[in-house]
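# Fold the following, please.
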Amino acid sequence: MAKDSGQSQGKRRIRGGRTHVRVALYMATLSSVRWDPEMRAHYQQLRARGKVGKVALVACMRKLLGIVNARRRDELASAQ
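I've put the predicted structure just below:
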């Protein structure tokens, strides 16, 4: 919920989801952006488009989550 008053704007924060999972995903994304060339390129592309660092990092978190879910799906499919 935004708590804006005239010219003053409050900060927004993601509150949804499980805290431990979100923190673990954040830390994994930091490492991924630093060491994985594909994820680093994605992050730098977002930054070049003018996104703030944290916004670009959250976008990378979403991308990493999609990769993890796809790998898990493929593992379950091959196990059957």
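# going forward, measure contacts and count neighbours with C-alpha atoms only.
Fine.
# what about the one residue sitting closest to the centre of the chain, distance to residue 76?
Centroid-nearest residue in the chain, with Cα atoms, centre = their mean: residue 61, separated by 1.9 Å. For residue 61, the distance to residue 76 (Cα to Cα, to the nearest Å) stands at 23 Å.
# to compare against the first, here's another:
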Amino acid sequence: MMVKTERKAMGKSNKIKNTDRNGILLALEKDLEFIKSVATNHKNWNEETARAVTKLIGWGSVERVLKIGKKARSLKKSHAREWEI
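Reported below is the predicted structural model:
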């Protein structure tokens, strides 16, 4: 766990809002693939699990992560680029 001083030392360079469009898309793809991997490998994909994943990836909406996870479990596509959300 980072303390406040470490966060300040990191500066704004590590924040996603300061990256270009390709960086944002890559980060979103990685988040979606992480959600898919947890949803497909976890025995019970429910709100508790979605809440834990939401905290790990730093998203704000548990409902959206839960919905994406349910959809990911039903899809046969392996890459997030191929998804239609």
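# Superposed, what's their TM-score?
Superposed pair, TM-score by TM-score structural alignment, normalised by the length of the first structure: 0.33. Supporting alignment: 30 aligned residues with a Cα RMSD of 1.6 Å.
# The residue nearest to the centre of the first structure is in contact with residue 32, isn't it?
No - using Cα atoms under 8 Å, residue 61 of the first structure makes no contact with residue 32, being 9.4 Å away.
# ok so, going back, residues in contact with the residue nearest to the centre of the first structure?
By Cα atoms under 8 Å, 6 or more residues apart in numbering, the contact set of residue 61 of the first structure is 25-26, 29.
# out of those residues, who has the most neighbours?
residue 29 (24 neighbours; other Cα atoms under 10 Å).
# what's the first-to-last distance across stretch 8-22 of the second structure?
25 Å.
# Which helix or which strand is home to residue 22 of the first structure?
helix 19-35 (DSSP states H and E).
# Return the distance of the helix or strand that that helix is followed by from the chain's centre.
Scanning forward in sequence from helix 19-35 of the first structure by DSSP H and E, the next helix or strand is helix 37-48. Here the centre of helix 37-48 of the first structure is set off from its chain's centre by 12 Å, with Cα atoms, centre = their mean, to the nearest Å.
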